[in-house]
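> can you look at this prediction? I've put the sequence above it.
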Amino acid sequence: MNLKPIFIRIKFNEMQAPHPARHQNRISRIASAIEERFPTTNRPEKIKLKHVNWVVNHWLESQNYKPATRADYINSLKLLIEALGRKDHWFGPLKIRAKGPGGRPRVSRVVKSKKYYRK
């Protein structure tokens, strides 16, 4: 699966060196797991709610990740969902909470305007 359009939309503003690569690696693993389980999903635009639901409910459980690693994968999955442009519709059914008011501001963000897609 070609994830270049997804990675172009995700901006890691002042995130320290290993963390952006970790997010990209996790998103790549999630996408390859989706493509392996659902072979017709060969482009990021074809990822549907049922695919992400399978990742959350089955794939993460079968990997036997510790809770901290699972939380990291959920955070990377949030970035993937936002980069796909489906945040508003998918966070509710997946029972993933968006960042609420207060707390530390996020370092990574997803660009919505095509004007800013360039690196």
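Cool, the structure landed. Numbering: from 1, shown residues only.

> all contacts plus neighbour counts: C-alpha atoms, from now on.
Fine.

> now do the buried residues in stretch 31-51.
For stretch 31-51, the neighbour count (16 or more other Cα atoms under 10 Å) marks Ala31, Ser32, Ala33, Ile34, Glu35, Thr41, Asn42, Pro44, Ile47, Leu49, His51 as buried.

> next one for the comparison:
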Amino acid sequence: MIKAILARIRWNGLSELHQRRHTSRSAAMFNAIQQRFPHLKHPEQIQLKHIRWLKDVWLVQQAYADATQTDYKRTLALLISALEGDRHWQKALKIEKNSSKGGRPEKCRTIRTRRCQ
């Protein structure tokens, strides 16, 4: 399941180290989702409630340091984009980006595809 999601991400010059870190964090998150919700077999089956459980329950249970939790939330935002979760997901999870702040442009992007119906 994770290979299909990672195939939608374009790293655009992101260092190999950061790519591996995002990949390992996303693998840990998808493993947690699959253990908690074993009926999910395809990425298209992941819904907002599964991501909300991941952020609100699993991430808290891991008791990571604040910086590590921030890294996981950054990876989660990338995965939501790869899952084609819309702005509604980002608002519901309170991880939307404020475009008025400015800052560096993002290096990783996701490919938009048509979801299977």
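It's in. The structure presented is a predicted model; accordingly, all values stated were derived computationally and were not measured.

> related to what we said a few turns ago, mind putting the buried residues of stretch 31-51 of structure 1 into CSV with secondary structure and distance to His19 of structure 1?
Below are the buried residues of stretch 31-51 of structure 1 laid out as CSV (DSSP: H, G, I helix; E, B strand; the rest coil; distance: Cα to Cα, whole Å):
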residue, secondary structure, distance to His19 of structure 1
Ala31, helix, 18
Ser32, helix, 20
Ala33, helix, 21
Ile34, helix, 23
Glu35, helix, 24
Thr41, coil, 27
Asn42, coil, 26
Pro44, helix, 22
Ile47, coil, 24
Leu49, helix, 26
His51, helix, 25
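
> where exactly do the helices run in structure 1?
4-9, 18-37, 49-54, 60-62, 67-84, 87-94 (DSSP state H).

> possible to save the ones you listed as TSV with distance to Arg104 of structure 1?
Listed next are the helices of structure 1 as TSV, based on distance: least, Cα to Cα, whole Å:
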stretch	distance to Arg104 of structure 1
helix 4-9	22
helix 18-37	17
helix 49-54	27
helix 60-62	27
helix 67-84	15
helix 87-94	20
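
> which residue lies farthest from the center of structure 2?
Each residue of structure 2 has a distance to the centre, and by Cα atoms, centre = their mean the biggest one is for Ser100: 22.4 Å.

> go through the buried residues of stretch 31-51 of structure 1 and name the one nearest Lys114 of structure 1.
Lys114 of structure 1 lies nearest to Pro44 out of those, by Cα to Cα, at 17.0 Å.

> the closest one against Leu3, yeah?
Yes - using Cα atoms under 8 Å, Pro44 of structure 1 is in contact with Leu3, at 6.6 Å.

> returning to that earlier point: now the residue farthest from the centre of structure 2: how far from Pro43 of structure 2?
Separation of Ser100 of structure 2 from Pro43 of structure 2 (Cα to Cα, to the nearest Å): 32 Å.
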